[in-house]
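Student: No sequence on hand, only this structure:
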């Protein structure tokens, strides 16, 4: 990586990331990766999840790149509205779940609404799929514009999760490298 001692902070969404999820494969591949754990993956509470994310960030001494999937994307945006930490150098925001939309997401995530729309204070890339059941492509692009993130459409990859059978998701690793190159 561009930065010596940069940590990838892997932040799973609703349900956690199972063994077949690309985030779990990245934890195996990158020695510099750490996973944020939540006490209840299936009944998310914003306040508890925010506290756990912030604790994980505070435990890392050095540069951090956030790697969030699904519900964790809104968690990152809520974290930015609540906390600050100069160690955060960038964020890879994959398949954001539209927490504002009862059509796209379950009631259990409504506590994460409304989706924060403020500009992110670090470089970021939003990765979305054309056939993600949890967000429309247009809505994902709208969020990226509000956050002033680069937007990448990776085609028909579903929710970019275990069901997408991406394993080490080499395309995602290339996008991560693009993000790292954006970091001043």
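Tutor: Cool, the structure landed. Please read all numbers here as calculations on a predicted model, not as lab measurements.
Student: make it CA atoms for all contacts and neighbour counts henceforth
Tutor: Fine.
Student: excluding its backbone neighbours, what's nearest the most centrally placed residue in the chain?
Tutor: Closest to where the C-alpha atoms of the chain average out (Cα atoms, centre = their mean) is residue 68, at 1.5 Å. Excluding the flanking residues, the one nearest residue 68 by Cα to Cα, 6 or more residues apart in numbering is residue 11, at 4.6 Å.
Student: In contact with residue 156, which residues?
Tutor: Under the criterion of Cα atoms under 8 Å, 6 or more residues apart in numbering, the neighbours of residue 156 are 129, 130, 131, 132.
Student: how close does it get to residue 164?
Tutor: 9 Å (Cα to Cα, to the nearest Å).
Student: Check residue 67 too.
Tutor: 17 Å.
Student: Could you check which of those two is surrounded by more residues?
Tutor: Neighbour count, other Cα atoms under 10 Å: between residue 67 and residue 164, residue 67 has more, with 24 against 15.
Student: Around residue 61, count how many other residues there are.
Tutor: As a burial measure, residue 61 scores 11 neighbours (other Cα under 10 Å).
Student: Report the contact partners of it.
Tutor: Residue 61 makes contact with residue 87 under the criterion Cα under 8 Å, 6+ apart.
Student: That one belongs to a helix?
Tutor: No: applying DSSP: H, G, I helix; E, B strand; the rest coil, one finds residue 61 to be coil, outside a helix.
Student: Any figure for the gap between it and residue 78?
Tutor: Residue 61 is 22 Å from residue 78, by Cα to Cα.
Student: What residues of the helix or strand containing residue 81 count as buried?
Tutor: Per DSSP states H and E, residue 81 falls inside helix 71-82. By 16 or more other Cα atoms under 10 Å, the buried positions in helix 71-82 come out as 71, 72, 73, 74, 75, 76, 77, 78, 79, 80.
Student: Residues in contact with stretch 42-54: which ones?
Tutor: Counting by Cα under 8 Å, 6+ apart, stretch 42-54 makes contact with 14-15, 36-38, 75, 78-79, 83, 108-109, 111-112, all of which sit outside it.
Student: another structure for you, compare them:
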């Protein structure tokens, strides 16, 4: 008798100011029952505090996890992965969507303590989805991050910051990417 591994638990990591009710992350939470990692302060994020919240969320999971990060939480994921041993042992993969480039002057000023972006290879499989007209991260910067993190880069076209304003609704194409990433990792064991 073959015992199959249970599917990983999906943790949603919203970016700065959280994901509103119409954001694809909120829709996925409602539709698929994924778990949103809550932060103490969505308006004035502190990297250390957000990292502790992520650490605790991963520790609470009874099985391996897949991270679904948006915007600032892509930067959080890269930073946390370098500093937490759990990244190697508990995280199966990550979908990184529309990273916020905290080294841009306008973001560096409103999000102090998040720069520089750690550009080291992630210890788990990852896919980075970027947009050609994201006001918070240029396409060339998204390419640089994907390369440094060892992530497969997916071109979303010109859809802005891949958030509610992008008009993606449930963003079925993004969910298909997540499902493929999870399937690839299950077969990679």
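Tutor: Looks like it arrived, so ask away. Just so you know, these numbers come straight off a predicted model, no measurement behind them.
Student: What about the contacts of stretch 42-54 of structure 1, which one has the most neighbours?
Tutor: Tallying neighbours with other Cα under 10 Å puts residue 75 at the head of those, with 26 neighbours.
Student: How many residues are close by the aligned residue in structure 2 for residue 123 of structure 1?
Tutor: Applying TM-score structural alignment, one finds that residue 123 of structure 1 aligns to residue 125 in structure 2. Other residues near residue 125 of structure 2 come to 20 when the count uses other Cα under 10 Å.
Student: Residue 125 of structure 2 touches residue 92, doesn't it?
Tutor: Yes: contact criterion Cα atoms under 8 Å: residue 125 of structure 2 and residue 92 qualify, at 6.9 Å.
Student: which neighbours do these two share?
Tutor: The contact sets of residue 125 of structure 2 and residue 92 overlap at residue 185 (Cα under 8 Å, 6+ apart).
Student: the helices in structure 2, which residues?
Tutor: 24-32, 47-60, 72-83, 86-89, 105-110, 139-149, 172-187 (DSSP state H).
Student: other SSEs contacting the fourth one?
Tutor: Packed against helix 86-89 of structure 2 by the contact rule (3 or more Cα pairs under 8 Å, 6 or more residues apart in numbering; DSSP states H and E) you find helix 72-83.
Student: returning to that earlier point: tabulate the contacts of stretch 42-54 of structure 1 (CSV), appending distance to residue 145 of structure 1.
Tutor: Conversion of the contacts of stretch 42-54 of structure 1 to CSV gives the following (distance: Cα to Cα, whole Å):
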residue, distance to residue 145 of structure 1
14, 24
15, 27
36, 27
37, 29
38, 29
75, 18
78, 17
79, 19
83, 22
108, 26
109, 23
111, 23
112, 20
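Student: Quick check: of those residues, which lies closest to residue 55 of structure 1?
Tutor: Using Cα to Cα, residue 36 comes nearest to residue 55 of structure 1 of those, at 9.1 Å.
Student: quick one: contacts for that closest one?
Tutor: Residue 36 of structure 1 makes contact with 9, 10, 11, 12, 52, 53, 56, according to Cα under 8 Å, 6+ apart.
Student: Could you count how many residues lie near the aligned residue in structure 2 for residue 90 of structure 1?
Tutor: Under the alignment by TM-score structural alignment, residue 90 of structure 1 pairs with residue 93 in structure 2. The local packing of residue 93 of structure 2 (other Cα under 10 Å) involves 26 other residues.
Student: how far away is residue 93 of structure 2 from residue 101 of structure 2?
Tutor: For residue 93 of structure 2, the distance to residue 101 of structure 2 (Cα to Cα) stands at 21 Å.
Student: Check residue 57 of structure 2 too.
Tutor: Separation of residue 57 of structure 2 from residue 101 of structure 2 (Cα to Cα) stands at 24 Å.
Student: the more surrounded of these two?
Tutor: Comparing residue 57 of structure 2 with residue 101 by other Cα under 10 Å, the one with more neighbours is residue 101, at 25 against 16.
Student: Spatially nearest residue to that one (excluding sequence neighbours)?
Tutor: residue 137 (5.1 Å).
Student: what's the burial count for that neighbour?
Tutor: For residue 137 of structure 2, the neighbour count with other Cα under 10 Å is 23.
Student: And residue 10 of structure 2, by the same measure?
Tutor: Neighbours of residue 10 of structure 2 (other Cα under 10 Å): 24.
Student: swap in the one 5 residues further on?
Tutor: Applying other Cα under 10 Å, we find 23 residues neighbouring residue 15 of structure 2.
Student: any idea how far the counterpart of it in structure 1 lies from residue 173 of structure 1?
Tutor: Counting by TM-score structural alignment, residue 15 of structure 2 lines up with residue 13 in structure 1. Separation of residue 13 of structure 1 from residue 173 of structure 1 (Cα to Cα) stands at 19 Å.
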